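# predicted coordinates and the sequence they were generated for:
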Amino acid sequence: MRRVHKALWWASWCWPGCDNQAMLVEKNVPLQSFNSFGILAKALSMLRVRSDADVDALLSNPSLKAVPKFVLGGGSNIVLTGDVKALVLKVEIMGKQLVGETAKAWIVEAGAGENWHELVRWTLESGYPGLENLALIPGTVGATPVQNIGAYGVELQDRFDSLDAIDLVSGQHFTLSAAQCAFGYRDSVFKHQSIDGEGGKPGFGLAGRALITRVRFSLPKNFKPILGYADIEKKMAQSGWNAAAGAPSAMQIFEWICEIRQAKLPDPKVIGNAGSFFKNPTVSLEQCADIIQREPKIVHYPLVDGTVKLAAGWLIDACGWKGKSIGKAGVYERQALVLVNRGDRANPVTGGEVMTLAKAIQTSVYERFGIMLEPEPVVV
């Protein structure tokens, strides 16, 4: 009898134009290297998506179309609390290119599986500035609109043009504009359910339903550096940069941002983590004034809508959590906003330990400041 590797299963079907090649669904796939926390878990089944045709083929098969699915990109924004029972769709669609331009902007397109930081570097090396403040954010291109990533005064929505996606229920291919993505602070249409939890009312979301295949960015031809953050100003001063030297280039800002992030944040390849674990909360002016009376040194940023953004890392640090651990889950010594894996590859942190630590931090911050911090990662 011919032996078949127990971790693989070949779907016994083909689709038009597949040249009799079968779609490979891998079984019991270790996910430790596919999540930046390094949590030990496995996908009971996983399909690598390298083209639109892979998704079309999947959805044309009755036995696979109906199963629950989980879309996985770079794994930089998830906490695995156990093995993933849904069919994991590992997005590996590649490619990056200039696809158009207007009088004001270059339109650059990238496959959802491309590494985000490497795309930022490529745009700058190709002469298309605009993404430099978003350097060194971990993850893949396809995840960036889901989270509406942001850093140092720039959010993805500021540079977004449109995206292509496939509806995993209907199989429909569709394109969304920025307005249709409903971007908010670390939020988008992709983080909300299509059915409201209360009474089963129709919702506006695409959570768990859409697989993003490509994203297009509108990068301004009239480059204006965004420098209004203390860390950047400090780095400029350390570099001897002043007004007489003129505005720094996009590549110079890129290099500064990389240096800043590397000094403050752990490299997931060395210390497992999911980046910033909590969102920076926003409060009213009155709430902020009340907190300042008790905590004059609190880090806060007034917003254009009249609310105030508070630094979640400062709140956590003020509660004494920096450097502390629960089990093998810890708070990073240099940045309290980052939770880290204090185990090793053979005995790593568990998702349960991470969430126990997160909940303890939430409780501390709420008891002291009356603010409930909201986690950024998706808990699976």
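Yes, it's here.

# use CA for all of it now, contacts and neighbours both
OK.

# tell me where the stretch 1-150 of the chain has strands.
All strands of the stretch 1-150 of the chain, identified by DSSP state E, counting those that start in this stretch, fall at 8-10, 24-30, 42-49, 69-72, 78-79, 87-91, 96-101, 105-111, 150-151.

# make CSV out of those strands and add mean neighbour count and distance to N280.
As requested, the strands of the stretch 1-150 of the chain are exported to CSV (neighbours: other Cα atoms under 10 Å; distance: least, Cα to Cα, whole Å):
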stretch, mean neighbour count, distance to N280
strand 8-10, 14, 43
strand 24-30, 18, 33
strand 42-49, 21, 31
strand 69-72, 20, 25
strand 78-79, 22, 18
strand 87-91, 22, 29
strand 96-101, 14, 32
strand 105-111, 22, 29
strand 150-151, 16, 11
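
# structure two is appended below for comparative analysis:
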Amino acid sequence: MTNLLTFSADYSLQSLNTFGIAARARQFLRIEQLTQLQAIFADAQLKALPRLVLGGGSNLVLSDQVDALVLQMGLKGRQILDEDEDYVYVQAAAGENWHEFVLWTLEQGLGGMENLSLIPGTVGAAPIQNIGAYGMEIQDVFTGLTAFDFTSGELVDIDKATCAFAYRDSIFKREYKDRMVIVNVRFALPKRWQARLAYVDVAQYLRQHQIDSPTPKDISAAIIEIRQAKLPDPANIGNAGSFFKNPIVPAAQRDSLLAVYPTLVSYRQDSGDYKLAAGWLIDQCGWKGRQLGRAGVYEKQALVLVNHGGATGAEVRALAQAVSADVYARFAVKLEVEPVFF
């Protein structure tokens, strides 16, 4: 084993997951250069171990003991790659903080990513979840990425079509789940920028601040303030952000629910189906502010589960199951969790 692979055994992951779960890893290694991935691939025993690739640990619920080789992506770097008549192309390494990268693009005078401000996590983790907020998803600006393939030991370029992006989903959650480790990600930012102001909260903020012609920085500032008001800071109380996906249901089911619940929050999709606000459904079941053991539902936003101190992964799972069961019993709507349980 080379000096590249200096592992830490029985390593605490509590500070490396935003839920603050006191998990411990069987083996831990921070990846700061590609040669480390290549060295792991070249070692038959290491290659055979179960792997957990960590970004910011913001979309993850850990077990107390993680019996795996935990690789924390620490690859750094961001740059403008190229430009053409329509776009400026930028790239960031997998270990870059997502929000700091968004702010960097804005400092370069580039709009297009501002609606994704203050989303926790790293650049490398963003395509896996197809992160999204306030009327856009990463797929709207994504052009491609480079990943290390643990079946071949090679670096491969993966285009947008291959990623098979869907709502909070991609091929990296399925066929490529344990195969690919994302190394860097590339984006195309439009030169003819247009503001995305579909969400009422954003438009209302701009009106209140008398901003008639918002810039990308204005929209970023608005979204940062809105998110900070609604969502808990993991530094103060452990959480993984929005815990449940907003369920998508057929129009007939939405209409039936609306007849019984006139204040139902829903959004029509291009398919004709409707996206329901999971937070509204959970709130109607009386879960906002409630606890189950040491885990609970955030008092200001029912879509967020929180760690009130010392919660285990099992307690978070039990709470999620209880919330989901109540929502299904009342509305016949199944909730799907966003974070990965490991």
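Now that the structure is in, tell me what you want to look at. Because the structure is predicted, anything quoted here is derived from the model rather than measured.

# quick one: TM-score?
Here the TM-score of the superposed chains, computed with TM-score structural alignment, normalised by the length of structure 2 as the reference length, equals 0.98; 342 aligned residues with a Cα RMSD of 0.9 Å.

# about what we covered before: next, format the strands of the stretch 1-150 of structure 1 as TSV and append distance to K264 of structure 1.
Output for the strands of the stretch 1-150 of structure 1, formatted as TSV (distance: least, Cα to Cα, whole Å):
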stretch	distance to K264 of structure 1
strand 8-10	41
strand 24-30	30
strand 42-49	31
strand 69-72	27
strand 78-79	21
strand 87-91	29
strand 96-101	30
strand 105-111	28
strand 150-151	13
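
# ok, which of those strands comes nearest D56 of structure 1?
When those are ranked by proximity to D56 of structure 1, the top entry is strand 42-49, at 10.2 Å, counting by Cα to Cα.

# in structure 2, what stretch matches that closest one?
Using TM-score structural alignment, strand 42-49 of structure 1 corresponds to residues 24-31 of structure 2.

# for structure 1, which strand is longest?
Taking DSSP state E as the assignment, the strand of structure 1 that covers the most residues is strand 210-220.

# what range in structure 2 matches that strand?
Using TM-score structural alignment, the match for strand 210-220 of structure 1 in structure 2 runs over residues 180-190.

# how far is the match of strand 42-49 of structure 1 from where the chain is centred?
Relative to the mean C-alpha coordinate of its chain, stretch 24-31 of structure 2 is positioned 21 Å out (Cα atoms, centre = their mean, to the nearest Å).

# ok, stretch 50-70 of structure 2 next?
Using Cα atoms, centre = their mean, the mean C-alpha position of stretch 50-70 of structure 2 is found 15 Å from that of the whole chain.

# please apply the same query to stretch 155-175 of structure 2.
Once both centres are worked out by Cα atoms, centre = their mean, stretch 155-175 of structure 2 turns out to sit 14 Å from its chain's centre.

# what of stretch 217-233 of structure 2?
Here stretch 217-233 of structure 2 is found 16 Å from its chain centre; the criterion is Cα atoms, centre = their mean.

# in structure 1, what residue corresponds to V90 of structure 2?
Under the alignment (TM-score structural alignment), V90 of structure 2 maps onto V108 of structure 1.

# ok, its match - contacts?
Contacts for V108 of structure 1 (Cα atoms under 8 Å, 6 or more residues apart in numbering) come out as 96-100, 216-219.

# kindly recompute the last result at 10 Å.
Applying Cα atoms under 10 Å, 6 or more residues apart in numbering, one finds that V108 of structure 1 lies in contact with 96-101, 119, 123, 128, 160-161, 215-219.

# closest one to L44 of structure 1 out of those residues, please.
Taking Cα to Cα as the measure, L44 of structure 1 sits nearest to V215 out of the contacts of V108 of structure 1, at 28.9 Å.

# against L265 of structure 1, how distant is the closest one?
Taking Cα to Cα, to the nearest Å as the criterion, V215 of structure 1 is separated from L265 of structure 1 by 27 Å.

# so between these two, which is more surrounded?
V215 (24 against 19; other Cα atoms under 10 Å).

# chain center to the match of strand 210-220 of structure 1: distance?
Here stretch 180-190 of structure 2 is found 15 Å from its chain centre; the criterion is Cα atoms, centre = their mean.

# got it, and stretch 300-318 of structure 2?
Taking Cα atoms, centre = their mean, one finds stretch 300-318 of structure 2 lying 17 Å from the centre of the chain it belongs to.

# endpoints of that stretch, how far apart?
Stretch 300-318 of structure 2 has an end-to-end distance of 21 Å (Cα to Cα).

# which parts of that stretch are buried?
Applying a neighbour-count criterion of 16 or more other Cα atoms under 10 Å, one finds 301-308, 311-313, 315-317 buried in stretch 300-318 of structure 2.
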